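Peer 1: Return a 3D structure for these sequence lines:
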Amino acid sequence: MGRKAKFSQEKKLEIVKAYLEGKASSLDLSRLYGCNASTVRSWVEKYQVLGEDALRESSRNQSYTSEFKQIVAEEYLKGDISLRALAVKHNIRNNKQIQDWIKRYNGHEELKSYKRTDGGVDMAKGRKTTYEERIEIVEYCMKNGKDYTAAATKYEVSYHQVYDWVKKYNKGGVVSLKDNRGKGKDIENMDETERLAAENRLLRAKVERLEIEIEF
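Peer 2: Take a look at the predicted model:
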């Protein structure tokens, strides 16, 4: 059974809006509501990146696959993102969880998975997808700040699949999302109109995300 939340989603949103509207500092709000200033800032960051849903308390203890933990640890070790930003990006409860995964990863210890019992999608299990599906999934991921977890859950694919498709797209464009195995059409023979349409679709997703970030 998950622990009872001290602050409801509505209360968190109230605190976040008070901060963003300049009514009080994170320190003032922490004193007023009886929480840490760092917690207030964390809620603000999550809200700015993921919206109101990021402030919702899960009804169960959050579980993560070994695959997910490894990808998060490797992402941090690349040196391009802080622990806090990584926690916000993947909606992970706190930095200490990530630090523990990194420690285990560096020590070559097993990053164990915890089985979900709520009937939700097992993000460790991938599935076959069409080219159009991969375009749609990457587009969704781009529009939502590269939220691989949300994309994996929404489209019932593995976290690793989403991560890999976005990585391929960033490196080689839409042609890299084409499955060239079997009797499918060769990447080199893709219709130019098809290629440009897909590129424009994903570029629009990038622009929309940048516009949202600029507003904040």
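
Peer 1: use CA for all of it now, contacts and neighbours both
Peer 2: Will do.

Peer 1: what does the helix or strand that contains V72 contact?
Peer 2: Here V72 sits within helix 66-77, counting by DSSP states H and E. Residues from elsewhere that reach helix 66-77 (CA atoms under 8 Å, 6 or more residues apart in numbering): 81-83, 86, 98, 101-102, 105, 111-113, 124, 159-160.

Peer 1: Skipping its backbone neighbours, what lies nearest the residue at minimal distance from the centre of the chain in space?
Peer 2: Nearest to the geometric centre of the chain sits D147, at 2.4 Å (CA atoms, centre = their mean). With sequence-adjacent residues excluded and distances taken as CA to CA, 6 or more residues apart in numbering, D147 is closest to C141, at 5.6 Å.

Peer 1: tell me which element that neighbour is part of?
Peer 2: Per DSSP H and E: helix 131-143 holds C141.

Peer 1: Now V166: closest residue in space that isn't a chain neighbour?
Peer 2: Nearest to V166 is V138, by CA to CA, 6+ apart, at 5.8 Å.

Peer 1: Then V44?
Peer 2: That would be V16: by CA to CA, 6+ apart, it lies 5.4 Å from V44.

Peer 1: related to what we said a few turns ago, in the helix holding C141, what's buried?
Peer 2: If you call a residue buried by 16 or more other CA atoms under 10 Å, then helix 131-143 has these buried ones: 134-143.

Peer 1: Could you also give me the structure for this next sequence, so I can compare it with the first?
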Amino acid sequence: MSKRSYSVEEKYEILKALDEHYSTYELESKYNVHHTTILDWKHKYDKYGFEGLKESSTQKEYSKELKLAAIREYLSGKYSIREVIRLYEISSTSVLRGWIKKYNNHRDLNDTSKGRSSSMTKGRKTIWEERIQIVMDCLGNGKNYQEAANTYNVSYQQVYQWVKKYEDGGEEALKDKRGHKKEEGSLTQEEKIKLQMKKLERENERLRAENLFLKKLEEIERRRK
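Peer 2: Alright, predicted model coming up:
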């Protein structure tokens, strides 16, 4: 398969042909470009328009935390490599494959940019309710940890850890554990009912967040066809 570069106009012409009900495999044969590359172009065009079809003249920056999160998502087996690069806005599958190779060979994964790493590792204190809101928003946007971090002015690593804690133990896992924890066996009947209601609310929130994420994945699948 040819490795030559394609102009924005050429990419757009190929995408127009795709919209005219040609399959990606037919276009692969006709234009000598891999069908997965065509899908990448379509995704970028749908999201960013013509700007998404332009070749970037600068290297895209990624934090160490983002690299590790993307690798773990892929290795979990829940998503394909193409779904992972779209969820984390990674430039190509080859970039992610390179990170995975380093990870499997126990080599260090560093921040792409020193300037970005300083802002990525700087966290701030938050209250319990705020952490819950951040987690809900992050789950609702398909686990875009960086977007949530930017929105709430916290670090990527904080968001990543809070989401994992919530998935493992719910809202209670997001509390500051340095205080004294009251055992469930010593709760009054009223407190037990309130705790059960909290658990049900948490499950409903989790299901709503998952449904939003599944809708995003369905949209990705529709665009790939």
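
Peer 1: Specify, as a residue range, where the helix holding V72 of the first structure falls in the second structure.
Peer 2: Aligned by TM-score structural alignment, helix 66-77 of the first structure falls on residues 64-75 of the second structure.

Peer 1: Give me the mean distance between that stretch and the first structure.
Peer 2: Comparing stretch 64-75 of the second structure with its match in the first structure after superposition yields a mean distance of 2.8 Å (mean CA distance after the TM-score superposition for the first structure).

Peer 1: rewinding a little: Provide the contact partners of the helix or strand following the helix holding C141 of the first structure at residue level.
Peer 2: Per DSSP H and E, the first helix or strand lying C-terminal to helix 131-143 of the first structure is helix 148-155. For helix 148-155 of the first structure, contacts defined as CA under 8 Å, 6+ apart pick out 90, 121, 123, 137, 140-141, 158-159, 162-163.

Peer 1: ok, 10 Å please
Peer 2: 68, 89-91, 120-127, 129, 133-134, 136-142, 144, 156-164, 166 (CA atoms under 10 Å, 6 or more residues apart in numbering).

Peer 1: How far does the following helix or strand past that helix sit from its chain's centre?
Peer 2: Per DSSP H and E, the first helix or strand lying C-terminal to helix 148-155 of the first structure is helix 159-172. Centroid separation for helix 159-172 of the first structure versus its chain: 13 Å, with CA atoms, centre = their mean, to the nearest Å.

Peer 1: swap in stretch 37-51 of the second structure?
Peer 2: 18 Å.

Peer 1: Ok, stretch 30-40 of the first structure next?
Peer 2: 25 Å.

Peer 1: That stretch: which residues count as buried?
Peer 2: Buried residues in stretch 30-40 of the first structure (16+ other CA under 10 Å): 30, 40.

Peer 1: contacts for it?
Peer 2: 6-7, 11-12, 15-16, 19, 24-29, 41-42, 44-46, 94.

Peer 1: Mind doing that once more with 6 Å?
Peer 2: 26-27 (CA atoms under 6 Å, 6 or more residues apart in numbering).

Peer 1: what's the matching residue for the residue nearest to V166 of the first structure over in the second structure?
Peer 2: That one, V138 of the first structure, aligns with V135 by TM-score structural alignment.

Peer 1: try A124 of the first structure
Peer 2: Under the alignment (TM-score structural alignment), A124 of the first structure pairs with T121 in the second structure.
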